[in-house]
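Colleague: The sequence and its predicted three-dimensional model are supplied below.
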Amino acid sequence: MTKEKLLLIGNGMAGVRTIEEILDRDAERYELTIIGEESYPNYNRIMLSNVLQNKMTVEEIITNPMQWYEENQIELIHHDPAVDLQPEAKKVITQSGREVHYDKCIIATGSRSFILPVEGSKLEGVIGFRTIDDTLDMLNRAKTYKKAAVIGGGLLGLEAAKGLVDQGMDVTVIHLEKWLMETQLNEKAGELLRADLEKQGLQFLMEKRTVRILGETRVTGLEFSDGSQIEADMVVMAVGIRPETALARQAGLAVNRGIVVNDWMETSAPGVYAVGECAEHAGKVYGLVAPLFEQGKVLADFLTERETAPYAGSTTYTSLKVSGCDLFSAGIIRESEGIRSIEAYDGLANSYKKLFVQDNNVIGIVLYGDTSEENRYFKMLKQKQDISALTSVSLLSSGGCGGAAGAADNDVTQWADDETVCGCNGVTKGTILTAVREKGLTSVAEVTKVTKAGGSCGKCKGMIGDLLAYVLGDKASTAPTGICGCTDLSRDQIVVQIHEKGLTTSQEVYRELGFRNPEGCPKCRPAINFYLNVAFPKEHADEVASRFVNERLHANIQNDGTFSVIPRMRGGQTTPEQLMKIAKVAEKYDVPLVKVTGSQRIGLYGVKKEDLPKMWEELDMTSAQAYAKAVRSVKTCVGAAFCRFGTQDSMSLGIKLEERFEFIDTPHKFKMGVSACPRSCAESAVKDFGVIGVENGFQIYIGGNGGTEVREAQLLTTVATEQEVIDICGAMLQYYRETGVYAERTAPWLIRMGFQHVKDLLLDVSKRAELLQRLDEAVEGKRVNPWKKAVDSKQLQRELYTVGRG
């Protein structure tokens, strides 16, 4: 049987989701072809702001890689947009002149950034914010230019502005209206949002209309209708989007604001359909994800001849995180005749809520700061619940519907099947339950893979877990999908949300990300503390209580309950004075064992806990942090100064490396070795960062680990100078800090990240410089002075008291 040819014009989120739905219903029905304008496979456009803010890479937002097209036998024609649609001939011509014939065609061309038609809008430096290329262009320009102007105070503009601030630019947002996000927020919530964003470094010019972009060949500034001007090296247009309808208009299809479709997503041309931001249904064009996916499901049912209800429009809402600020908006949010409102503002929590009521029904909702009750209020709006029996206080209070009813709103198992669990991907409770039952899913990860629920921000993973337990009981997988049993969120999802929400304490992380244990657990507490240290090194105060006891006591606990005390000896080199101090302390405190360690230091073993503060005070030496997830030590051979085989001064380089990077926290212990010749007496080939001296310089090896699973380090490169060695080491440390999973050694990290990827990054001089700059900023003021003792004896006494009570 010959398959019908189904052509999709547009490789974006709505169109490809429709194809996914068709494949799920009947994978053998159509011969599939997709035409895309961009050079990338299908990606999550919602996550572009994360790429702009360096929280995610382009690779991480790819939803369907090239392999997906191949596995599903889909012909992808990308970077070659359709320019001519001929419905009568049932063919499409691409920009390159290629003809594609079809039996049925879906138009999902989405929308484009609206560029204000003002003088200067075509100057170099004027950019939209809609695609990966737009985002990469902005990141590239931010390296050279310092002043950015973002025209538009909606969601897109604010995300672009925050991303450019994070790139170190001086950013001003210009907005025509009185308050930000006026479509989604009322004035009070808009003011709160502005205040929060100003704290993050954004500047605002409100009620300003741009009349001219200044500059000869490239932008130099903006001029406003009141005659005032500002300087700018870059102008980002974020004043809205416009449905991309040019192809449909050319083909003679009925087009108003969007391509007109009926309840089955059919256009005015037989065999041609439209979904997504380019489609207009019942006079409405939708720009949010959930409605677009709902359209795709209806069209997939229709094209696979399944009985289904026609598309009746969508009840839209906005549940967003704008640069770390939570907000929720739905329905009619303006007062008028017959529409009353009730509001509450909590100045301490900086949260605000306002409900709009008509005829005893909630018809509009605005929540800012605390959005925990969005499900409760949205259910009232959608179901048109009669609220006449509720007082203003009970309506605004948590669980105000009364006991069990209030609790049910937060219990996903009690929701109706058509309620949305994953707002990012438009996945309902019913869809998840059906997938679990029909496909035998037993874990959150499996649900995410099949339905995409939880695949974006991850906020809904806890609810997915609740649904699994509800359906499967004990058969549900209890293996933690997250970093520990307190959460189903992965390391990446937690780090992204730490940045998005601006979380600077562990308690904020536990509360805002819905950890099951509001205090965390021994597994996640040190991990969260580390991620916060890396994300916000200046804003986050290191939480000593979250560190392992060994780190708090500056000593390793031994199997008999005593401790080891190991002072730092950089590069394994010591002095008679240090040796005498160690000997005197060992004798005075009757230390059972004094031993040279495998890292070329002298360890005192069997130390009593109560002796630790006095011993450190009398040693007056820095701790070697032999207990820490940090840069531990640099093992060296004696080198060219003494050894007849040595080609380089390994001892000197080892000491320089240790002095440069000591006390820097890393996901796991980080050990280095510097050998003066290929005999590698310092065992450089099994170190996280290994250096071997050769006649023409230094060979650098990375990702080696000893221990229970020995892994040989891989040769990264050969360099001529010590400074190159130090710089590459610092860049690797920072990249490992930024991308490593807590308690992950460099060997598995290198496998996970890809050796070639890490190599390309570290050998790129400009990227290496960026990593070094971030490392210096991160450890500024936190690196302990190496010539002063690293242990405060009074603080250590307090820690001992705390540990003893615990």
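Modeller: Nice, I can see it.

Colleague: C-alpha from now on. contacts and neighbour counts both.
Modeller: Noted.

Colleague: And the contacts of the helix or strand where Leu192 lies?
Modeller: Secondary structure assigned from DSSP states H and E places Leu192 in helix 187-199. With CA atoms under 8 Å, 6 or more residues apart in numbering as the test, helix 187-199 has contacts from 178-182, 204, 323, 325, 350, 352, 366-368.

Colleague: Check which element follows it along the chain.
Modeller: Reading on from helix 187-199 to the C-terminus, the next helix or strand found by DSSP H and E is strand 203-206.

Colleague: buried set for the helix or strand that comes right after that next one?
Modeller: Scanning forward in sequence from strand 203-206 by DSSP H and E, the next helix or strand is strand 210-214. Buried positions in strand 210-214, judged by neighbour count with 16 or more other CA atoms under 10 Å: Thr210, Val211, Arg212, Ile213, Leu214.

Colleague: for strand 210-214, packing partners?
Modeller: strand 221-224 (3 or more CA pairs under 8 Å, 6 or more residues apart in numbering; DSSP states H and E).

Colleague: quick one: contacts of the strand it packs on?
Modeller: Residues outside strand 221-224 that contact it (CA under 8 Å, 6+ apart) are 208-215, 229-233.

Colleague: Could I get those residues in CSV, plus columns for distance to Ile22?
Modeller: Formatted as CSV, these follow (distance: CA to CA, whole Å):
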residue, distance to Ile22
Lys208, 47
Arg209, 46
Thr210, 45
Val211, 47
Arg212, 48
Ile213, 46
Leu214, 50
Gly215, 50
Gln229, 53
Ile230, 51
Glu231, 51
Ala232, 47
Asp233, 46
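
Colleague: Now the buried members of the contacts of helix 187-199.
Modeller: Trp179, Leu180, Met181, Phe204, Ser323, Cys325, Tyr352, Val366, Leu367, Tyr368.

Colleague: Can you tell me the closest non-neighbouring residue to the third one?
Modeller: Read it as Met181. Leaving aside its sequence neighbours, Met181 sits nearest to Gly154 (CA to CA, 6 or more residues apart in numbering; 4.5 Å).

Colleague: separation between the one you found and Gly163?
Modeller: In this view, Gly154 and Gly163 are 14 Å apart by CA to CA, to the nearest Å.

Colleague: more crowded one of those two?
Modeller: Each of Gly154 and Gly163 has its neighbours counted (other CA atoms under 10 Å); Gly163 has more, 26 against 20.

Colleague: Below is structure B, check it against A:
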Amino acid sequence: MTSEQQRVVVIGGGLAGLRLAARLGARDGARTEVTVLGEESHVPYNRVLLAEVLAGRYAPEVTALPDPGPALRRGVRAVRVDRADRTVHCDDGSTEQYDALVLATGSNAVLPPLRGLFEPMGRELPDGVHAFRTMDDCLALTAAVAAGSGVRAVVIGGGLLGVSAARALAERGAQVVLAQQGERLMERQLDADASALLHAHLTTLGIEIHTGCRVRGLTTKARGAGGRRVTGVEFADGYRLDADVVVLACGVRPRTGLALAAGLDVRTGIVVDDRLRTSDPRIHAIGDCAEHAGRVYGLAGPALEQADALAEQLGATTGGAAPGYTGTRALTRLTLGTAAGTATAPGGPGPLDLAAFGETTPLPGDDVVRLADATRRTYRKVVVRGDRLVGGVLLGELSTVGALARSWEDAESLTDLFHLLTDDGGS
């Protein structure tokens, strides 16, 4: 490295961290030396595709991200940031010095306070209990449902993650129960009508769904070599359900431990400004761990946009200012396939595509337009405020989602809403 090179250290080998490294290498390879510290030993992978791996649609290697080359140090965990010396200390005893440090530490699965989840003073999950966040989680779940026919699986959590996991387990042939504490599935993204359609679709896949249902604890038994194995779940009303596998899909929480220990400003996530700087201007944060303008996105699209914006910022340090990051208008998309054996059954359910964006719950004075086709099992709803599209939900047919999303993202004045809503509008 020459004295004129900028040393950039990225903590986190996921989608955001590797996108940033690739952008910096392509743009400023001669002026920037990038080191990425990746905690996982796996080849970097696209976390968005884990449900497809669990469902058996993709092999794990299909999820691999582009090879980052020697910039990535795999299986190395950053344990401390020394801001005074501008040094990152790693669990293998090595150190990395930086001119700019980027925290792309992502998020952790939320482990709910369930009775029986941990033993006193213990932190080991019982055998058969899994989060669904990493490739290791995915591979462990795959092995669990492949161990025999008729595996009984309970998924706790009916958000995007829980719905994806339940569908994938059903495709693997498991007997799946989905327990959601809220009143409806995917309540953060879908309105009541869309959620009801999703509920009906999952039921046709053989998934048993309980909403408004809180899980109080787990039942376990000792196993021969020590430790415990899950045997079931217990609901708040006292009802008990046998289970061979329990999936904790109760959301995620930004990983902020390094930032807190380093004295950075942390709220829900690591607070950043429009240049994606933390309270220390030499340290930046992007992706699931970052909080910009009071919002933590937790989605791939915003993480990639933040990585691109930061690459422009860091690349402009010697050549003028780059435009700042002003936020992302995120769209959620999900495809729910068919359970094992149903794809070829006459009249069996086909895949269900869904998309949601913006504000799907109208405010007083908003206009709402709905188009529903019971025969085709399609549903479209948009929320209009004045002459602007502010949100929408589509299920079953997404041919118009591109046109609607562009109108929403660009805050265009609406001239022909029906054209946008119909198939012709999405062409």
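Modeller: Done, it's in. Because the structure is a prediction, the values reported are computed rather than measured.

Colleague: can you put the buried residues of strand 210-214 of structure 1 in JSON lines and add distance to Glu305 of structure 1?
Modeller: Shown next, in JSON lines, are these (distance: CA to CA, whole Å):
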{"residue": "Thr210", "distance to Glu305 of structure 1": "51"}
{"residue": "Val211", "distance to Glu305 of structure 1": "52"}
{"residue": "Arg212", "distance to Glu305 of structure 1": "53"}
{"residue": "Ile213", "distance to Glu305 of structure 1": "53"}
{"residue": "Leu214", "distance to Glu305 of structure 1": "56"}
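
Colleague: How about the alignment partner in structure 2 of Phe204 of structure 1, nearest residue that isn't a chain neighbour?
Modeller: In structure 2, Phe204 of structure 1 lines up with Ile209, judged by TM-score structural alignment. Counting by CA to CA, 6+ apart, Leu178 is the residue found nearest to Ile209 of structure 2 once chain neighbours are left out, at 4.8 Å.

Colleague: how big is the offset of the helix holding Leu192 of structure 1 relative to structure 2?
Modeller: Mean deviation of helix 187-199 of structure 1 relative to structure 2 after superposition (mean CA distance after the TM-score superposition for structure 1): 1.3 Å.

Colleague: Just confirm Tyr352 of structure 1 is within a strand.
Modeller: Yes - Tyr352 of structure 1 forms part of a strand when assessed by DSSP: H, G, I helix; E, B strand; the rest coil.

Colleague: After alignment, which residue of structure 1 pairs with Thr360 of structure 2?
Modeller: Match for Thr360 of structure 2 (TM-score structural alignment): Ile333.

Colleague: Repeat that for Arg295 of structure 2.
Modeller: Here Arg295 of structure 2 is matched to Lys284 in structure 1, going by TM-score structural alignment.

Colleague: Can you name the residues that contact its match?
Modeller: The contact partners of Lys284 of structure 1, by CA under 8 Å, 6+ apart, come to none.

Colleague: and of the buried ones among the contacts of helix 187-199 of structure 1, the nearest to Arg257 of structure 1?
Modeller: Closest approach to Arg257 of structure 1 among those (CA to CA): Met181, at 21.7 Å.

Colleague: Pretty sure the closest one sits against Gly153.
Modeller: Yes - using CA atoms under 8 Å, Met181 of structure 1 is in contact with Gly153, at 6.0 Å.

Colleague: Among the contacts of helix 187-199 of structure 1, which are located in helices?
Modeller: Nothing among the contacts of helix 187-199 of structure 1 maps onto helices, per DSSP state H.

Colleague: Mind picking the one among those that's closest to Ser675 of structure 1?
Modeller: Of all those, Ser675 of structure 1 sits closest to Ser323, with 47.3 Å by CA to CA.

Colleague: contacting residues for the closest one?
Modeller: Residues near Ser323 of structure 1 by CA under 8 Å, 6+ apart: Leu158, Glu159, Lys162, Leu197, Glu500, Lys501, Gly502.

Colleague: Reformat those as JSON lines; add secondary structure.
Modeller: Listed next are the contacts of Ser323 of structure 1 as JSON lines, based on three-state DSSP:
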{"residue": "Leu158", "secondary structure": "helix"}
{"residue": "Glu159", "secondary structure": "helix"}
{"residue": "Lys162", "secondary structure": "helix"}
{"residue": "Leu197", "secondary structure": "helix"}
{"residue": "Glu500", "secondary structure": "helix"}
{"residue": "Lys501", "secondary structure": "helix"}
{"residue": "Gly502", "secondary structure": "coil"}
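
Colleague: Same list (these) but as TSV, adding neighbour count.
Modeller: Shown next, in TSV, are those (neighbours: other CA atoms under 10 Å):
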residue	neighbour count
Leu158	24
Glu159	24
Lys162	24
Leu197	20
Glu500	21
Lys501	18
Gly502	19
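
Colleague: which stretches of structure 2 form helices?
Modeller: Counting by DSSP H, structure 2 has helices at residues 15-28, 50-54, 135-145, 160-171, 192-204, 257-261, 300-315, 401-409, 417-421.

Colleague: Which residue, neighbours along the chain excluded, lies closest to the aligned residue in structure 1 for Ala309 of structure 2?
Modeller: Using TM-score structural alignment as the criterion, Ala309 of structure 2 maps onto Val298 of structure 1. Counting by CA to CA, 6+ apart, Tyr311 is the residue found nearest to Val298 of structure 1 once chain neighbours are left out, at 6.3 Å.

Colleague: Counterpart of the one you found over in structure 2?
Modeller: Aligned by TM-score structural alignment, Tyr311 of structure 1 pairs with Tyr325 of structure 2.

Colleague: Grab the longest helix from structure 1 for me.
Modeller: The longest helix of structure 1 (DSSP H) is helix 722-739.

Colleague: so the next helix or strand after that helix corresponds to what in structure 2?
Modeller: Following helix 722-739 of structure 1 in sequence order, the next helix or strand is helix 746-753 (DSSP H and E). Under TM-score structural alignment, there is no match for helix 746-753 of structure 1 anywhere in structure 2.

Colleague: check contacts around the aligned partner of Ala14 of structure 1 in structure 2.
Modeller: Correspondence of Ala14 of structure 1 to structure 2, assessed by TM-score structural alignment: Ala16. By CA under 8 Å, 6+ apart, the contact set of Ala16 of structure 2 is Ala104, Ile286, Gly287, Ala300, Ala303, Leu304, Gln306, Ala307.

Colleague: again, only using 7 Å
Modeller: Ala104, Ile286, Gly287, Ala303, Leu304, Ala307 (CA atoms under 7 Å, 6 or more residues apart in numbering).

Colleague: How about Val296 of structure 2?
Modeller: Residues in contact with Val296 of structure 2, defined by CA under 7 Å, 6+ apart, are Gly269, Asp288, Ala290.

Colleague: can you rerun that using 10 Å?
Modeller: Going by CA atoms under 10 Å, 6 or more residues apart in numbering, Val296 of structure 2 touches Arg253, Pro254, Thr268, Gly269, Ile270, Val271, Ile286, Gly287, Asp288, Cys289, Ala290, Pro302.
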